[in-house]
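Engineer: Compute the structure for the input listed below.
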Amino acid sequence: MASKFRTVFFLLPFLLFPAATAFNITSILGQFSDFSNLNNLLTQTQLASQINSRQTVTVLVVNNAALSSVSNLRTDVLKKVLALHVVFDYFDRDKITKLSNRSAILTTLFQACGLATGQNGFLNVTDMGNGQIALGSLT
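Structural biologist: Coordinates of the predicted model:
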């Protein structure tokens, strides 16, 4: 995975899924057929158990169509990509639109589990002010 990954993600193809209590991410995603590929990949990469062990996370859930571009990556690379979609703390649209300076740096599972070096693994979230929220790599 390139360390200079700077693509900005708009949340239109994503579903923010926050959880504040004990949960099972595979059971939750299993209720939605459009997230079946993500569900399978979280299990395959063993990230599901890491997500389930956290008390407060927001999972940036990607639908099957959007996930197709990365689903054939090697398992170790795929794990890094998916770990970027797990943000520590609770975030929803309301919380993001109330951020001071309309922007914040978010810590992800990628950074926290030792897969990243330096500033890799942090996300910058920005309220674009036009009803859209942008996410991008900090580096």
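
Engineer: C-alpha from now on. contacts and neighbour counts both.
Structural biologist: Fine.

Engineer: centre of the chain versus stretch 107-124, how much separation?
Structural biologist: 11 Å (C-alpha atoms, centre = their mean, to the nearest Å).

Engineer: Which residues outside that stretch are in contact with it?
Structural biologist: Applying C-alpha atoms under 8 Å, 6 or more residues apart in numbering, the contact partners of stretch 107-124 are 3, 80-81, 83-88, 103-106, 135-139.

Engineer: Enumerate every residue touching the residue nearest to the spatial centre of the chain.
Structural biologist: Central residue of the chain (C-alpha atoms, centre = their mean): H85, 1.4 Å from the mean position. Going by C-alpha under 8 Å, 6+ apart, H85 touches V59, L60, V61, T108, L109.

Engineer: Just give me the closest of those to P18.
Structural biologist: Of all these, P18 sits closest to V59, with 6.3 Å by C-alpha to C-alpha.

Engineer: Quick one, which of the contacts of stretch 107-124 are buried?
Structural biologist: 80-81, 83-88, 103, 106, 135-138 (16 or more other C-alpha atoms under 10 Å).

Engineer: TSV for those, including secondary structure and distance to I96?
Structural biologist: TSV is the format used below for these (DSSP: H, G, I helix; E, B strand; the rest coil; distance: C-alpha to C-alpha, whole Å):
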residue	secondary structure	distance to I96
K80	helix	24
V81	helix	22
A83	helix	20
L84	coil	18
H85	coil	16
V86	strand	16
V87	strand	13
F88	strand	14
S103	strand	8
L106	strand	11
L135	strand	11
G136	strand	14
S137	strand	17
L138	coil	17
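
Engineer: Would you do the same for the sequence below? I want to compare the two.
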Amino acid sequence: MAINVTRILTNYPEFGTFSDVINKTGINELTKNRQTITVLAVDNDSMGSISGRAQDELKRILMTHIVLDYHDTLKIQRLGKRSITLTNLYQTTGVAQYGQGFLNMTKMSPGNVVFGSAVQDAPLVAKLLGSVLAQPFNISVLRVSTPIVPPGIGKAVLAPPPPPGLPPPAPSPKKAGVPSPANFKHKSAPAPAPGDKAADSPTSGSWSAGPGIGLAAVIELRMK
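Structural biologist: Coordinates of the predicted model:
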């Protein structure tokens, strides 16, 4: 069965811009001879972050959004908390460098899955927002939050900031530790009265009485 991405996305006007670029850049023709793909679709508002770029650059960017394997939300849910590498359509061009033809999909938690370029040190910028369409095991369309621009193809698009008005995250509680010696104030012992002399310890040098024990009591205890 030939896969026609633009025809599939016709029923989803929120991805009209994404579908239009797929069609104009010829990516749609490259997918028709494939039997299994996963499309990481970006909605119209998020596509605005890469609008105005050269058509060749847009083609290379969106080719990285075509994964050459089947992944739907059910399959992703079965993954453990780990990262996997996905091969994308750009890898088939023969010009992909330094991992541009691969994506990193990381499952942070059951409801938090993120994507990014597999190029070293590239950020995970696109969050999985849900499933648009699933036809096992031919085509899956997943909605992601942000276009993925691999380093070396164009200027990166960072993940959008959190909505305004949200309170900043609470600071992490500090672990209780051993107080620093600098936090202690030295308290010197009272000077002995004239004529008094501390008795020598029978075991180890000097011996000092604890609070509330007078010198006479110390001598009495020593004599016993």
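
Engineer: what TM-score comes out when they're superposed?
Structural biologist: Once superposed, chain against chain, the TM-score is 0.78 (TM-score structural alignment, normalised by the length of the first structure); 119 aligned residues with a C-alpha RMSD of 1.5 Å.

Engineer: What's the residue nearest to the centre of the first structure aligned with over in the second structure?
Structural biologist: Correspondence of H85 of the first structure to the second structure, assessed by TM-score structural alignment: H65.

Engineer: just Q55 of the first structure next, same as before
Structural biologist: Under TM-score structural alignment, Q55 of the first structure pairs with Q35 in the second structure.

Engineer: Same check on N24 of the first structure?
Structural biologist: By TM-score structural alignment, N24 of the first structure lines up with N4.

Engineer: Can you tell me the closest non-neighbouring residue to that match?
Structural biologist: Leaving aside its chain neighbours, N4 of the second structure sits nearest to K32 (5.8 Å; criterion: C-alpha to C-alpha, 6 or more residues apart in numbering).

Engineer: pretty sure that neighbour is touching R7, no?
Structural biologist: No: applying C-alpha atoms under 8 Å as the test, K32 of the second structure and R7 come out as separate, 11.1 Å apart.

Engineer: Tell me the spacing between I50 of the second structure and T17 of the second structure.
Structural biologist: 11 Å (C-alpha to C-alpha, to the nearest Å).

Engineer: and if you look at S46 of the second structure?
Structural biologist: Distance from S46 of the second structure to T17 of the second structure, by C-alpha to C-alpha: 10 Å.

Engineer: Just give the nearest non-adjacent residue to T31 of the second structure, would you?
Structural biologist: I3 (6.1 Å).

Engineer: so that neighbour touches V39, yeah?
Structural biologist: No: if you go by C-alpha under 8 Å, I3 of the second structure and V39 don't touch, sitting 11.1 Å apart.

Engineer: what touches both of these two?
Structural biologist: I139.

Engineer: and those two? which has more neighbours close in?
Structural biologist: Ranked by neighbour count (other C-alpha atoms under 10 Å), I3 of the second structure and V39 place V39 first, with 25 against 19.

Engineer: you'd agree the more buried one is in a strand?
Structural biologist: Yes: the assignment for V39 of the second structure (DSSP: H, G, I helix; E, B strand; the rest coil) places it in a strand.

Engineer: Spell out, range by range, the strands that occur in the second structure.
Structural biologist: 37-42, 66-67, 83-87, 102-109, 112-117, 124-135, 139-144 (DSSP state E).
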